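**Student:** What would the 3D arrangement of this be:
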Amino acid sequence: MASIDLNSDLGENTPDRIVGDDEAMLAVVTSANVSCGFHAGSPEGIGDTLAAAVRRGVVIGAHPGYRDHENFGRIDVDVDSATLQAHIEYQLGALEGLARAVGGAVAYVKPHGALYNAIARDERRAADVVAAIRAIDPGLVLLGLAGGTALEVARRAGLQVAAEAFADRGYLPDGRLVPRTQAGAVLHDAHVVAERMVRLVETGAIRAVDGTEVRIDAQSICVHGDTPGSVAMAGEVRRMLQAAGIAITPFTQRGAGRPSGGTV
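**Tutor:** Model prediction:
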C-alpha cells in the first residue's frame, strides 16, 4: 500500500498576527513544523501548539528561520556562517526545551521560508544548517525540498533526510518552487490541489507551470497553514489520498531503523 506524510507549518500565530488555525490543522496532518520563534510565533503560543500536537499524536518538527519577524522570514538574509549556525542552534534548542515541557520531543527539522529556499540551492548555507543540526542532535531528520542541495549536503554529513512536495505551490520545470512574487506561485482550488497530490503519489510526477512534467521523489506533502482556506484544502488532500487507497502516516515512522545517511 502506498503511503505519504502530511505536514504543515504551525505555531506561527501571535495576538496581533493570526495566520492559521493550528488546532484544526492538527486534526488533519501527521507532522507539524512548529515555529521556533524567529520568523513568527510567541513562546506561549508555540507551547500551546506543541501541547496540542502531543495530545493528537502528531509528530513534531522544528521550523527555524531567519531572524525576521517583520517579513515572516520570507526575505533572503545572507548572514555569515557563524551567525547562521548559532541562530539555528538557538532555535532548535529552544523548541526542544518547549517540547519536553509538554511531554513531547522534536523528531525532525524543516527550515522556513527564505532560508528553506536558500539551502535548496546554496551549499554554504546548507552546510551551516546541517552543522547546527548535528551540534544539537544528529538524530534529527532534515526535511527539505526534493532534489535540493540541502538534502545532499545532509546525507554527506551523515544525517537522515526526507524529501517533500508542496500541495499548494506551483513548480518550475527544474523542480524549484515558483517564487511568491510570480503568477502561479500559490494554488487555491482544493480539489485541483488534491488531484495533483494523488497523481504525485501514484506516479512520482507533478505538472510544472509551463505544462511539463517534473519528477519528484517525496516522502511528505506540505500544505501551508497560513494560506487562505488551508484547513479545508488539507482536509480535501487527505480525503482524496485515502479514497485512492493511499495511507497517511508520518515519514519518521516509516523511516525508523534505517541507517544514518539514508532517506527516510
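
**Student:** from here on, contacts and neighbour counts on C-alpha atoms
**Tutor:** Fine.

**Student:** start to end distance for stretch 214-232?
**Tutor:** 26 Å (Cα to Cα, to the nearest Å).

**Student:** Could you list the buried residues of it?
**Tutor:** Residues 214-226, 230-231 are the ones in stretch 214-232 that count as buried (16 or more other Cα atoms under 10 Å).

**Student:** what's that stretch in contact with?
**Tutor:** Residues outside stretch 214-232 that contact it (Cα atoms under 8 Å, 6 or more residues apart in numbering): 4-10, 19-22, 24-25, 28, 146-147, 162-168, 173-175, 188, 190, 197, 200, 204-208, 233-234, 251, 264.

**Student:** And this one, please, so the two structures can be compared:
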Amino acid sequence: MTWASIDLNADLGEGFGRWRLTDDEQLLSVITSANVACGFHAGDAPTMRRVCRLAAERSVRIGAQVSYRDLAGFGRRSMEVPAAELAAEIAYQIGALEIFARAAGSRVSYVKPHGALYNRVVHDEEQAAAVVEGVLLSGERLPLLGLPGSILHALAEKAGLPVITEAFADRAYTPEGTLVPRGQEGAVITDETAVVERSISMARFGVVTSHGGRSVPVRARSLCLHGDTPGAVALARRVRERLETVGVRVESFV
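**Tutor:** All right, here's what the predicted structure looks like:
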C-alpha cells in the first residue's frame, strides 16, 4: 500500500541553552510535522517555546519526541528504566511540550520516541507498553509515530491509540525492515542523490533497498528527514521538490 500524499517530519529543538544543533526555522519551511525534543535527550523550556511558536506560525504539526533521560548521550544509549518510571517520564515530557504548544495556539498532535527508545520499542514489549501507558497517562489519545510492524504499534492499536508508520530516507535498513544500528558502517546514507531517490521509492512504491541489497517493503505514511546532518535544510528541500515533481502531495498526516 502506498499513499498519494506523504508527511515529512524532522527532529527539532535539539539544543540546550546557548547550544543549537538544528536549523529549526529553515526546516520548518519544508516539513509538515515537527518532532520537538522535550528536555530528556535535548531541548529546554525556552527552546520548546520557541520551536512551538515557529511551528504554529507555519501551520506545522507539533509532535512530542520523547526519550530516555539521557542528555549526555543524546538519548542514543539504551537504558534500563523500570516500566512505571518510564511511563511517568513519557507523560511528563508530553505535558511539558503541551504547555508551550497551547501557548502558541496549537497542540501536541502525536508522539514519537527518540533514539535508543525508538529502536528498543520495536521489539521490547515491556518498554513499548510503558510508552503506550505514558501516552494514555498524558490524558490524550495521541497517535504514535514509529516503524511498521513494531511491537509499539501493535500495543498502541490494542490500547485504542492511532498509529502512523514511518520511514527513513537517510538510514540503512536491514533485510528484516529494521534500521541498521548507528554504530555499524553504512548505517547513515550520506549520498544526497541516494537519499532523494530512496524517498521517492518509499513514497510511491513502498519499498527500499536494504543494506544487503534486498528490496524491503516499507509502507510509511510519514518520511523522516534528520535535521542534524550537514546540509540538512538543502537536502530536505530537494526531497520535497522531487516528491512534488513526481506527483506526491506533501502534507501532514493529522
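
**Student:** Any chance you could compute the TM-score here?
**Tutor:** Overlay of the two chains. TM-score (TM-score structural alignment, normalised by the length of structure 2): 0.97; 252 aligned residues with a Cα RMSD of 1.1 Å.

**Student:** could you say which helix or strand contains the alignment partner in structure 1 of residue 130 of structure 2?
**Tutor:** Under the alignment (TM-score structural alignment), residue 130 of structure 2 maps onto residue 128 of structure 1. Following DSSP states H and E, the helix or strand that holds residue 128 of structure 1 is helix 123-136.

**Student:** which residues in structure 1 does the longest helix along structure 2 align to?
**Tutor:** Longest helix in structure 2, counting residues (DSSP state H): helix 83-103. With TM-score structural alignment applied, helix 83-103 of structure 2 matches the range 81-101 in structure 1.

**Student:** now do stretch 205-219 of structure 2
**Tutor:** Using TM-score structural alignment, stretch 205-219 of structure 2 lines up with residues 203-217 of structure 1.

**Student:** and the end-to-end length of the matching stretch?
**Tutor:** Using Cα to Cα, the two ends of stretch 203-217 of structure 1 sit 10 Å apart.

**Student:** Now do the buried residues in it.
**Tutor:** 205, 206, 207, 208, 209, 213, 214, 215, 216, 217.

**Student:** Including secondary structure and distance to residue 48 of structure 1, could those go into CSV?
**Tutor:** Formatted as CSV, the buried residues of stretch 203-217 of structure 1 follow (DSSP: H, G, I helix; E, B strand; the rest coil; distance: Cα to Cα, whole Å):
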residue, secondary structure, distance to residue 48 of structure 1
205, strand, 37
206, strand, 35
207, strand, 37
208, coil, 37
209, coil, 38
213, strand, 41
214, strand, 38
215, strand, 38
216, coil, 34
217, coil, 33
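
**Student:** Have a look at how far, on average, the helix holding residue 128 of structure 1 is from structure 2.
**Tutor:** Here the mean offset of helix 123-136 of structure 1 against structure 2 after fitting is 0.7 Å, by mean Cα distance after the TM-score superposition for structure 1.

**Student:** Mind giving me the packing neighbours of that helix?
**Tutor:** Counting contacts by 3 or more Cα pairs under 8 Å, 6 or more residues apart in numbering; DSSP states H and E, helix 123-136 of structure 1 packs against helix 81-101, helix 113-119, helix 149-156.

**Student:** how distant is the longest one from the center of its chain?
**Tutor:** The offset between the C-alpha centroid of helix 81-101 of structure 1 and the centroid of the whole chain comes to 17 Å, using Cα atoms, centre = their mean, to the nearest Å.

**Student:** Following that helix in sequence, what is the next regular element?
**Tutor:** Later in the chain than helix 81-101 of structure 1, the nearest helix or strand by DSSP H and E is strand 106-109.
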